Structures are given as C-alpha cells and as structure tokens.
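A.B. asks: Sequence isn't available, so here's the structure alone:
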C-alpha cells in the first residue's frame, strides 16, 4: 500500500486494483503474492516466473537501501520470509508459484539466472 513499509491494502481492494490493471491493453504485474497474481491470469498473454536462488534474493535484500518505515525487525522478518520461500506451501511460496506456472496455458517462461532475465526482453515477440 502506498505511504509506508509493510502496510497492506484490504484484500478486496488489492484484488480490484490488480484486476483493473489487467484490464489495460499492456501491463506487467509482479506476482510475489500468488493470490493476487491469480487475479490477472485470465487476461495474461505471457507468464514469466523468476526463480533465482534464495541466497541471491537474500543478498539483494540485504544490499538494498532501507525503505521508508522499515525498521530492523521488519527487515529481519522479510529476510526470514525470503529464506522460507521453498518450504512454505501457501500461494506466496515456490509451490504456489509453481502451481500457477504449471496451470497457465498461455506462453510461459521460467528464468533462473540473471543472464536469462537480462536477455529475456529481447526475445519477446511484441507483435
């Protein structure tokens, strides 16, 4: 939610915002929250799953600047949440994202390295 770190919109408001964005002609929605990503899938033409090693994700979080409103406890909780990505079983986990990726019937990609991520945009047919 705009205005601060770790503030959440009411779930129905978040779903409506994602659905509204997905009604546009061209859009990209980040889907770490799988329950929200599912709201956009009916209008998605390409699904891209970024699957970097957790160690790299944790290192990126440690190296990023502190966000407005973030405190050491929130940073620690975020690092813990990231480190549990493959062991959680909810919609915001590796298993949840895998299920979304496997069920998607359109064009889909799984990118596992920085090189794959960096070269991917040049491979997309912008029709």
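C.D. replies: Noted; the coordinates are in hand. Just so you know, these numbers come straight off a predicted model, no measurement behind them.

A.B. asks: Going by C-alpha atoms from here, please, whenever you check contacts or count neighbours.
C.D. replies: OK.

A.B. asks: Quickly find the element holding the nearest residue to residue 38 once chain neighbours are set aside.
C.D. replies: Distances taken as CA to CA, 6 or more residues apart in numbering place residue 100 nearest to residue 38, at 7.5 Å, with adjacent residues excluded. Taking DSSP states H and E as the criterion, the element that holds residue 100 is helix 94-103.

A.B. asks: same thing with residue 52?
C.D. replies: Using DSSP H and E, residue 52 is not contained in any helix or strand.

A.B. asks: what about the strands in this structure?
C.D. replies: Applying DSSP state E to the chain gives strands spanning 46-50, 107-111.

A.B. asks: Let me know which of the ones you listed is tucked in deepest.
C.D. replies: With neighbours defined as mean count of other CA atoms under 10 Å, the strands of the chain peak in mean count at strand 46-50, which reaches a mean of 17.

A.B. asks: Can you check what angle separates that one from strand 107-111?
C.D. replies: 10 degrees (axes from the mean of the first three to the mean of the last three CA atoms, to 10 degrees).

A.B. asks: Check it against this one:
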C-alpha cells in the first residue's frame, strides 16, 4: 500500500458475488465441500470483522492517500474498464 498510487475497489453486492461463484462452480483441485465453505465465506462478507470484511475494505478505501475508485456494481465496473482501456 505505501507505494500504491491508485486503489480500485470492486464493491459488488454479495448476491452478485454468490451468483458469480455459483456460475463458475468448483475449480481446479477443489471439491464440493471446499466450494460450500467458499460460498459461506462470501455470504459472510458484510458480517465478519476481519481484514477481509466489507467494513475493513471500506475503511481502507476511505483512508487511502492516493486516488480511490469504488465500483459498486457490474455496470460501473464495465464502464470503468471501457473508459480506461480506451485511453480516455
């Protein structure tokens, strides 16, 4: 973080994350049991108190000293990618 000049937080709704994970399904050497654990971990994003929680990510975004971009949904993320990839 000390050398970062920009922070981009893809802050999708938890429901979107669950849908994306479910669509992708089990990957690599994973199994159904580990996939179920992953889904539960994702569902708890707003409720957990660790550094991998929504509250911690929000605090990080607010306290970041450089440019910070929060993308709250897929449409905003797609627009950000369109703009940045076109060089505008």
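C.D. replies: Structure received. Just so you know, these numbers come straight off a predicted model, no measurement behind them.

A.B. asks: Could you dump the strands of structure 1 into TSV and include distance to residue 85 of structure 1?
C.D. replies: As requested, those are arranged in TSV below (distance: least, CA to CA, whole Å):
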stretch	distance to residue 85 of structure 1
strand 46-50	13
strand 107-111	16
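
A.B. asks: And these: which comes nearest residue 94 of structure 1?
C.D. replies: Nearest to residue 94 of structure 1 among the strands of structure 1 is strand 46-50 (10.2 Å), distances taken as CA to CA.

A.B. asks: tell me what that closest one is packed against?
C.D. replies: With contacts defined as 3 or more CA pairs under 8 Å, 6 or more residues apart in numbering; DSSP states H and E, strand 46-50 of structure 1 has these neighbours: helix 94-103, strand 107-111.

A.B. asks: That one vs structure 2 - mean distance after superposition?
C.D. replies: In the superposition against structure 2, strand 46-50 of structure 1 averages 0.8 Å from its aligned positions (mean CA distance after the TM-score superposition for structure 1).

A.B. asks: Can you check which part of structure 2 that strand sits on?
C.D. replies: Aligned by TM-score structural alignment, strand 46-50 of structure 1 corresponds to residues 6-10 of structure 2.

A.B. asks: What are the contacting residues of the matching stretch?
C.D. replies: Here stretch 6-10 of structure 2 makes contact (CA atoms under 8 Å, 6 or more residues apart in numbering) with 57, 61, 64, 66, 67, 68, 69, 70, 71, 72, 73, 77.

A.B. asks: got it, and stretch 58-71 of structure 2?
C.D. replies: Counting by CA under 8 Å, 6+ apart, 4, 5, 6, 7, 8, 9, 10, 11, 12, 77 sit against stretch 58-71 of structure 2.

A.B. asks: residues in structure 1 matched by that stretch, start to end?
C.D. replies: Using TM-score structural alignment, the residues of structure 1 aligned to stretch 58-71 of structure 2 are 98-111.
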